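K.L.:
A predicted structure for the sequence below; I have some questions about it.
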Amino acid sequence: MFTSVLIANRGEIAVRIAATVRARGLRSVAVYTDPDAGSPHVAAADVAVHVDDYLDGAAIVEAGLRAGAQAVHPGYGFLAENAAFARAVTDAGLTWIGPPAAAIETMGDKISAKAAVAPAGVPLVPGSSEKGLTDAELADAAREVGFPVLLKPSAGGGGKGMHVVEREADLADAITAARREARGSFGDDTLLLERYVTDPRHVEIQVLADAHGAVVHLGERECSLQRRHQKVVEEAPSAVLDEKQRDAMGRAAVDAALACGYVGAGTVEFVTDADASEFYFLEMNTRLQVEHPVTEEVVRVRGQRIDLVGEQLRIAAGEPLGYDQDDVTLSGHAVEVRLYAEDPARGFLPTGGRILALEWPGNTRVDAGVAAGSEVGSSYDPMLAKIIASGPDRLVALDRLDAALAGTTVLGVGTNLAWLRGLLADADVRAGRLDTGLIGRRPTPDQTVPADVVVAAALDGLLRLPDGGETGDPFDRLGGWRLGGEPAPARWTLVPVGVERPEPIDVAVRGRPEDATVTIADGEPRPASARRDAAGLVVTVDGLTRHYRTATRADGVTWLGRDGAAWALRERERLAAARTAGGAGDGAVTSPMPGTVTVVEVEPGQHVEAGQRLVVVEAMKMEHVLTAPIAGVVTELPAQAGATVALDAPLVTVTPQSDTEAGE
């Protein structure tokens, strides 16, 4: 039996595991890198050990031995599905809280996984899963299976390197990109190809297996709401499965676990058609899943809630499950959303920055890996937290989750929070008509700043001035003193921050904050008032009173949040100075996110066409291809493969051909 557990991970899952370790009277050991020295997962542990790299398995094992750990829990991520790391842990005399290394190897490769489960009768998607297929062989297989097809890395998961190819003309580029992404993410560019199931649902089964041959499943989770093959919303149970379908899929998952000699907590993933009348094995994740909380919220074992991390600890300690399939029941419904540092209006590109203000909803489960003051960079996954709500049925759970999101505030870092509220309100989502392409069909979010937020920003600025913009000296008044007349209005030009094409907003304010008139652009004057209370800013405009949280960065950018949404605004003068320093132009290509340049496809002096690929930037496991905005010649190329770049860093400048000729 072990009494001390090293958690080989970071963020919300490390905090989550530490809570169960402590609840069971065990000692927890965290590891951290320099950027994470003040992170919540460090504070949650009893002991913390510095490492240079979370993916350095040898350093992690050495840290555990140095801290006196007796077991290692990998959480999820790269090390959790790394058979070599599992062996290194056990070779060091530590207990591995996970499946056997052989099972990780078998199921960690999609090709060998299919070969393992096929004899057990687990249904497979039609396709080609031979090892070592060349690009030409993949193309032949695609033509045989028929388009659309899905390219997938044989190693790894998480949607990285997956490409849906609708037509043969796009296949060569997709194979090249998939191999590059697979090689970068998993060190293995082996690909497999499958028939792409149109309008598919993604349903997975949670299994538990002990070292004594017992295996049970804990029902299903529906994970069909995805963007770029990354899950965003998960729920349990599925909105479509009936008891017969659940039993069939559950038995297939148990068979898959038995086929590879599985021990521990794992997830068998399936793709289904719209009504789940057919389902096919996708892969087995040999670890705890990000979405495990929804299973914990609805599963009862002999009437008691289940703690999946606690079950992992028991199994690793050699204990039998102590229950069978008949003891497992489902009660109610649970839905989870993943809160990401990303911008849905810009293709879900990662964002970043320091969290200036943070407020979680009450009476709601939140698994978070950040706190106020946390710095969100580009080195790690952009997920900040998971927010989970449950209820007696699906609609109640959705309503409670929406209320929880409305009560959440994150200022300082752009997130998908407001977008999640819109997604949950979608008619198809409410009705349970889900498929993995639903998010891709939704319109791009509107980036317009609501009028009430503009008013609030102006009045917030007024409140921050000495004496609300009024002083004893009439010449010092904000609006300007006029002989024989009332003061001129205070004027601001506010510019939204973090949007692609920001439009300046002119605002004029007369009066004091508690009794003002606000005019936006050429609109009608609006009576308004503002005051501060313990919770933040209270503004009344157009007869409606709203509450806002506010925070101002050192560079003058002001953040305002309400009802789960947040906006960042900057005064125009500061923005103009920043733009002048940046030297932007029509042919300037800048980094849309902080990250690393992985590919540079052009050279100085090269002629390019509009839309031609120039540079690939990667951040938080996401690639973004930058293309030429105009036709012309590459006149500046500061981008270098392997270089780290900041948000809006200049990468390439394309000058129109006529301009370059004129300068000769």
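P.N.:
Okay, I see it. A quick note: this is a predicted structure, and the numbers were derived from the prediction, not measured. Numbering: from 1, shown residues only.
K.L.:
okay, CA-based contacts and neighbour counts for the rest of this
P.N.:
Will do.
K.L.:
now residue 621: how far from residue 95?
P.N.:
Look at residue 621 and residue 95: by Cα to Cα, to the nearest Å, they are 30 Å apart.
K.L.:
which residues does residue 208 contact?
P.N.:
With contact taken as Cα atoms under 8 Å, 6 or more residues apart in numbering, residue 208 is in contact with 215, 216, 217, 218, 263, 264, 265, 266.
K.L.:
how far does the helix or strand harbouring it sit from its chain's centre?
P.N.:
Here residue 208 sits within strand 201-209, counting by DSSP states H and E. Here strand 201-209 shows a centroid-to-chain-centroid distance of 21 Å under the convention Cα atoms, centre = their mean, to the nearest Å.
K.L.:
distance check, residue 546 against residue 588.
P.N.:
41 Å.
K.L.:
should've said residue 291
P.N.:
41 Å.
K.L.:
same question for residue 396.
P.N.:
Distance from residue 396 to residue 588, by Cα to Cα: 49 Å.
K.L.:
repeat for residue 606
P.N.:
Residue 606 is 15 Å from residue 588, where distance means Cα to Cα.
K.L.:
more crowded one of those two?
P.N.:
residue 588 (18 against 11; other Cα atoms under 10 Å).
K.L.:
residues near the residue nearest to the more buried one when sequence neighbours are not counted, how many?
P.N.:
In space, and not counting its chain neighbours, residue 588 is closest to residue 653: 4.4 Å by Cα to Cα, 6 or more residues apart in numbering. Residue 653 sits with 24 neighbouring residues when counted by other Cα under 10 Å.
K.L.:
you'd agree residue 653 is up against residue 634?
P.N.:
Yes. Checked against Cα atoms under 8 Å, the pair residue 653 and residue 634 is within contact range at 5.9 Å.
K.L.:
which ones are touching residue 53?
P.N.:
33, 59.
K.L.:
cool, and residue 620?
P.N.:
Applying Cα under 8 Å, 6+ apart, one finds that residue 620 lies in contact with 350, 378, 379, 380, 381, 382, 595.
K.L.:
can you tell me the helix or strand for the closest residue to it other than its chain neighbours?
P.N.:
Closest residue in space to residue 620, ignoring its immediate chain neighbours: residue 381 at 4.8 Å, by Cα to Cα, 6+ apart. Using DSSP H and E, residue 381 maps to neither a helix nor a strand.
K.L.:
was I right to think residue 381 contacts residue 621?
P.N.:
Yes. With contact defined as Cα under 8 Å, residue 381 counts as touching residue 621 (6.9 Å).
K.L.:
look at residue 326 and say how many residues are nearby.
P.N.:
When neighbours are counted by other Cα under 10 Å, residue 326 comes out with 9.
K.L.:
another one to put next to it:
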Amino acid sequence: MTTTPRTSHSPATVLVANRGEIALRIIRTLKRMGIGSVAVHTDADAGAPHTLAADLALRVDGYLDSGAIVAAALESGASMVHPGYGFLSENAGFARACAGAGLVFVGPPASAIEAMGDKIRAKDTVAAAGVPVLGGFAEKPGQPLDDDALLHAAAETGYPLLLKPSAGGGGKGMRAVHAPDDLVAAAAAARREALASFGDSTLLVERLVRRPRHIEVQVLADGHGNVVHLGERECSLQRRHQKVVEEAPSPLLTAAQREAMGGAAVAAARSCGYTGAGTVEFIAEASRGDGEPELSFSFLEMNTRLQVEHPVTEEVVAIRGGRGIDLVELQVRIALGDPLPFGQEDVSWQGHAVESRIYAEDADRGFLPTGGPVLALSEPSGARVDSGVAAGGEVTSAFDPMLAKVITWGPDRAEALRRMDAALGAYVLLGCVTNTAFLRRLLRHPRVAAGDLSTDLIETDPPEPASGALPEHVYAAAALDHQLDLEPGGAGPSADRFATPDGWRMGGPAWTPWRLRAPRHDSAVVRVRRDGAAGAPGAYLVRVDDGAPVAATARRSADGSRLTVTHAGRTRTYARADDPATGHRWLGAGGTAWTLHEEPVAAALRDDDAAVDGTVRSPMPGTVLAVPVKVGQAVLAGTTLAVVEAMKMEHSVPSPFDGTVTGVAVRPGASVPMDAPLVTVEPVRAEPADAPPDPSVPTPATREEHTP
């Protein structure tokens, strides 16, 4: 193992068995408590922010290697292990391994992890404690129901139904079934995915709640028999069954409903002998009609760890009137054997908090994962940001796509949402596409503003899509930024006045044309020239395509990281950065980042969507799992040419048209960047009406036999 020397000593030391923003979050609390911290990292994370923040950093082969992590803890002299969330945090075997090595596991006992880790067992356990559960039925491990028994049990429960793997989470393997004719095939598909994802094909079948709300309750339990709840979090804004925005408290619950749901959460925690911080998740339904809505809720699952969204609870909880709480500190103190320093009667809530998750994904392309270098990073100063990235780093496909969380608090929900919009507008990451602009549109959705939430809102009632046209001011700013390269002292290639292509000539300025292109947008030709009439340095006239000339000014900051442009009467400041690997220039403002690059004015442009040159490219950075075609093979439009995996997501890349494979550029196991060539397909060419048919090209009658 390679090590970074410890810089401080403390009476206790905690190894953080995680990475990214949660590792930094835990280390920050440990430092405040005067407790030493140890980070672990893989080769890819050798210089990651969490390794630099800890007192000591140790290399491991993988974050899921429990043996290596226990060995690292022992080598470092740590006495405790904090698992964070994800990875090994809900692994009962890891908790036992820590205890067996004499290490304190900062979490619940292994027995509680096991009891709540299996959905069927968890449901039976909490139901025995009086916690409401959804109607349904379950298979026994290793004994799947045959088709007749499955149909009979489903008929007794009633449609629609939701099929869920008993052993897993994260939405994998879940299937909604609305009619008996669909049940058998859906169950078979759910079992296959459950077996592949979790090694267990056992299914839990429950009544499907229409327009459900996902509400969870934070609980704390110590080793002295004290259990309290800290109120609820609304987590209904989700995509692909994964949370996007969370808030506390829920805009749905009344004080009486909060007390009832909190009481059920406490009962669930007691039922499994829980200690530490945990979350009990419920599916809630609110009746519609006049007067106060009635609420029904049912147990969903218990997360036996700290949740990603725990900051919103920390922001609103008030203990004996003092707002704010540190759940990580309470976890550590409970693990050390301390009793909870307060009771349920001491807990109240102040104001409202919202959390937005910043993901490395392109929301306008079906939330496909992205990646790339962190060329520049600007985070809002008026909000809490729990981040795991830093300028100079790299966002890869090896880990979860969540990069950071932005948290705002306000005296009421409207103010918290207003502050969130401002914070997201101030968050700009250049070099990697993020979902920040989508989050702003989502939070402005009329239903979100009204608190009318459901877990299917993004899917069934999405926010307004981003404009298909790139704003003219972005093209203008990019052209002006390139133009500044040609100014004296800029990045131009020559100091020879007659060799610098900036439009200067004897007798007056001329137009300098720039052709600029951004992914999935049309190119624009922007012409720039000095504005001689203005007489001020940095004054230009700008024409975007065939538009009228517009007066503009442009200047860069001393360090080159900012570009301030006045165009059409409005002044905007953009974050800017150049990617030396691609030659692309990035600009960002208002929470949105654009990558633009200059092309020769007469360049032919590749159409990303139609792939007219026959080269099919990777829609995201990731690992090639399969290439089920070979050179010479005839394919149809929609035939899968390759399967790429990134950040827990598989994506099948289809052929854009009927044709023949003429080239395969990758093999299974290869790592590819976004837009990397995968397969080349020669399209079927239309034959003249009097030409004989080509037997090598599939016809409609013979297509099926050519399908892979």
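P.N.:
Here it is on my side, so go on. What you see is a predicted model; the values in this text were computed from it and never measured.
K.L.:
tm score of chain vs chain?
P.N.:
In this superposition the chains share a TM-score of 0.92, using TM-score structural alignment, normalised by the length of structure 1; 660 aligned residues with a Cα RMSD of 3.0 Å.
K.L.:
where does the strand holding residue 208 of structure 1 end up in structure 2?
P.N.:
The aligned range for strand 201-209 of structure 1 in structure 2 is 213-221, by TM-score structural alignment.
K.L.:
OK, contacts around the residue mapped onto residue 505 of structure 1 from structure 2?
P.N.:
Aligned by TM-score structural alignment, residue 505 of structure 1 pairs with residue 524 of structure 2. Residue 524 of structure 2 is in contact with 475, 515, 516, 517, 544, 545, counting by Cα under 8 Å, 6+ apart.
K.L.:
among the residues you listed, which one sits closest to residue 382 of structure 2?
P.N.:
residue 475 (29.7 Å; Cα to Cα).
K.L.:
so what's the closest one up against?
P.N.:
Counted by Cα under 8 Å, 6+ apart, residue 475 of structure 2 has contacts 516, 524, 526, 544.
K.L.:
in a helix, it, correct?
P.N.:
Yes. Assigned with DSSP: H, G, I helix; E, B strand; the rest coil, residue 475 of structure 2 falls within a helix.
K.L.:
what's the match for it in structure 1?
P.N.:
For residue 475 of structure 2, the residue aligned by TM-score structural alignment is residue 454.
K.L.:
how near is its match to residue 569 of structure 1?
P.N.:
9 Å.
K.L.:
same check, this time on residue 238 of structure 1
P.N.:
In terms of Cα to Cα, residue 238 of structure 1 sits 41 Å off from residue 569 of structure 1.
K.L.:
what does residue 517 of structure 1 give?
P.N.:
20 Å.
K.L.:
looking at the two, which is more packed in?
P.N.:
Using other Cα under 10 Å as the criterion, residue 517 of structure 1 and residue 569 rank with residue 569 on top: 24 against 21.
K.L.:
ok, for that one, nearest residue in space, not its chain neighbours?
P.N.:
residue 496 (4.6 Å).
K.L.:
which residue in structure 2 aligns with the one you found?
P.N.:
Under TM-score structural alignment, residue 496 of structure 1 pairs with residue 518 in structure 2.
K.L.:
not counting its neighbours along the chain, what's nearest residue 2 of structure 1?
P.N.:
Closest to residue 2 of structure 1 by Cα to Cα, 6+ apart is residue 70, at 5.5 Å.
K.L.:
let me see the contact set for the one you found.
P.N.:
2, 3, 4, 5, 6, 64, 93, 94, 95 are the contacts of residue 70 of structure 1 under Cα under 8 Å, 6+ apart.
K.L.:
please pull up the equivalent of it in structure 2.
P.N.:
In structure 2, residue 70 of structure 1 lands on residue 79 (TM-score structural alignment).
K.L.:
can you check residue 531 of structure 1 too?
P.N.:
Residue pairing (TM-score structural alignment): residue 531 of structure 1 is matched to residue 555 of structure 2.
K.L.:
got the contact list for stretch 625-632 of structure 2?
P.N.:
So stretch 625-632 of structure 2 is contacted by 640-645, 660-664, 666-669, 708 (Cα under 8 Å, 6+ apart).
K.L.:
is it true that residue 611 of structure 2 lies in a helix?
P.N.:
No. Counting by three-state DSSP, residue 611 of structure 2 is not part of a helix but coil.
K.L.:
so it makes contact with residue 654?
P.N.:
No. The pair residue 611 of structure 2 / residue 654 is not scored as a contact, 11.3 Å apart, by Cα under 8 Å.
K.L.:
ok, residue 321 of structure 2 - how many residues close by?
P.N.:
Per other Cα under 10 Å, the neighbour tally for residue 321 of structure 2 reads 12.
K.L.:
gap between it and residue 345 of structure 2?
P.N.:
11 Å.
K.L.:
the residue nearest to residue 588 of structure 1 should be in a helix, yeah?
P.N.:
No. In this structure, residue 653 of structure 1 is strand, not part of a helix, as judged by three-state DSSP.
K.L.:
how far away is it from residue 243 of structure 1?
P.N.:
Distance from residue 653 of structure 1 to residue 243 of structure 1, by Cα to Cα: 59 Å.
K.L.:
give the aligned equivalent of residue 254 of structure 1 in structure 2.
P.N.:
Superposed on structure 2 with TM-score structural alignment, residue 254 of structure 1 falls opposite residue 266.
K.L.:
tell me who's in contact with its match.
P.N.:
219, 227, 228, 229.
K.L.:
any idea which strand is longest in structure 1?
P.N.:
strand 215-227 (DSSP state E).
K.L.:
on that earlier part again, between the contacts of stretch 625-632 of structure 2, which is nearest residue 329 of structure 2?
P.N.:
residue 645 (36.7 Å).
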